[in-house]
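Asks: Predicted coordinates and the sequence they were generated for:
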Amino acid sequence: MKKIIILLSCVVIIFLGILAYKQYQRFITPKLVQVNGIQYVLTEGETDDNAIDKKLGVINKVVDRYSYLNNDFESNFLPIGSSLYSSKEEPGEQIIYQYDGRLYEANQLQQKNK
């Protein structure tokens, strides 16, 4: 009986470890969107209508969270139909996205040189 309890306890501990690891991976994977061949990291920094220059388009494809973005207007987080705008403040370096009825900033992803 003790062996069964120990075995079940080990299985539960391993299962909880796997769940914790998946949550950690989800937390560290950046939320991205691609526009004009440039990838942007979605931030939680809110902005307002005054920062919008013009509408760039809408998200037309959502990819798996761990997949690479290959085409413009793809995201691994934003739902299809989410609007994307250029920014007056930092054109090219920053865009604005709409999520859940609010506007947020997204910053250009800085690629490391290999």
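Replies: Ah, there it is. Numbering: from 1, shown residues only.
Asks: Going by C-alpha atoms from here, please, whenever you check contacts or count neighbours.
Replies: OK.
Asks: Next SSE downstream of the helix or strand harbouring Arg26?
Replies: Element membership for Arg26, per DSSP states H and E: helix 2-28. Scanning forward in sequence from helix 2-28 by DSSP H and E, the next helix or strand is strand 32-35.
Asks: Now the helix or strand containing Ile96: buried residues?
Replies: Secondary structure from DSSP H and E places Ile96 in strand 94-99. For strand 94-99, the neighbour count (16 or more other Cα atoms under 10 Å) marks 94-98 as buried.
Asks: can you redo the residues you listed as CSV with distance to Ile5?
Replies: Below are the buried residues of strand 94-99 laid out as CSV (distance: Cα to Cα, whole Å):
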residue, distance to Ile5
Gln94, 55
Ile95, 55
Ile96, 54
Tyr97, 51
Gln98, 51
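Asks: Check it against this one:
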Amino acid sequence: MSLFYQDILNLTPGYRPSFSGPPGAWLYDGSGRPVLHLSTTSTGSNRMHQHLDHIAFRTNNVEEVVKQLDSKKIEYEVYEVPEVDLIQIFFRDPEGGRLEVSATKASQ
């Protein structure tokens, strides 16, 4: 899973504290901020029952994201939201998680 986010969103693996829970990875953005925390999940009574609709990221280069998705043959949908001057790209990670990458039209 970590490689997907590194490949598509250009996140880089970095320091993750030694937690007592399940193993995982922290991925960092270009500014050195840990923006995505991944971990293995448990089944049975330890399983979380909450629903996450999607994770949203911002970019200044929608075309580059589309190019990455096309090169990996990942299906996506593009939406324009004129009232807030936004372009949104929605796609799924290998586990089915829904992702959004968006940018203002002015930044394009």
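Replies: Nice, thanks for sending it over. Predicted model only: the values in this text are computed from it and were never measured.
Asks: Quick TM-score on the pair, please.
Replies: TM-score of the superposed chains, computed with TM-score structural alignment, normalised by the length of structure 2, equals 0.30; 55 aligned residues with a Cα RMSD of 4.7 Å.
Asks: Can you point out the buried residues in the longest strand along structure 1?
Replies: In structure 1, with assignment by DSSP state E, the single longest strand is strand 38-47. Under the neighbour-count criterion of 16+ other Cα under 10 Å, strand 38-47 of structure 1 has 39-42 buried.
Asks: immediately after it, which helix or strand?
Replies: Using DSSP H and E, the next helix or strand after strand 38-47 of structure 1 towards the C-terminus is strand 52-58.
Asks: what residues are up against the closest residue in space to Pro34 of structure 2 that isn't next to it in sequence?
Replies: In this structure, Pro34 of structure 2 finds its nearest non-sequential neighbour in Tyr28, 4.2 Å apart by Cα to Cα, 6 or more residues apart in numbering. Applying Cα atoms under 8 Å, 6 or more residues apart in numbering, we find Tyr28 of structure 2 in contact with 11-14, 34-36.
Asks: can you redo the residues you listed as TSV with secondary structure, distance to Val66 of structure 2 and neighbour count?
Replies: Converted to TSV, the contacts of Tyr28 of structure 2 look like this (DSSP: H, G, I helix; E, B strand; the rest coil; distance: Cα to Cα, whole Å; neighbours: other Cα atoms under 10 Å):
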residue	secondary structure	distance to Val66 of structure 2	neighbour count
Leu11	coil	16	22
Thr12	strand	19	20
Pro13	strand	22	18
Gly14	strand	25	14
Pro34	strand	23	18
Val35	strand	21	12
Leu36	strand	20	16
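Asks: Make CSV out of the residues you listed and add distance to Gln68 of structure 2.
Replies: Formatted as CSV, those follow (distance: Cα to Cα, whole Å):
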residue, distance to Gln68 of structure 2
Leu11, 13
Thr12, 16
Pro13, 19
Gly14, 22
Pro34, 22
Val35, 20
Leu36, 19
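Asks: between the residues you listed, which is nearest Ser2 of structure 2?
Replies: Within these, the smallest distance to Ser2 of structure 2 is 8.0 Å, found for Pro13 (Cα to Cα).
Asks: contacting residues for that closest one?
Replies: Pro13 of structure 2 touches 2, 6, 25-28, counting by Cα under 8 Å, 6+ apart.
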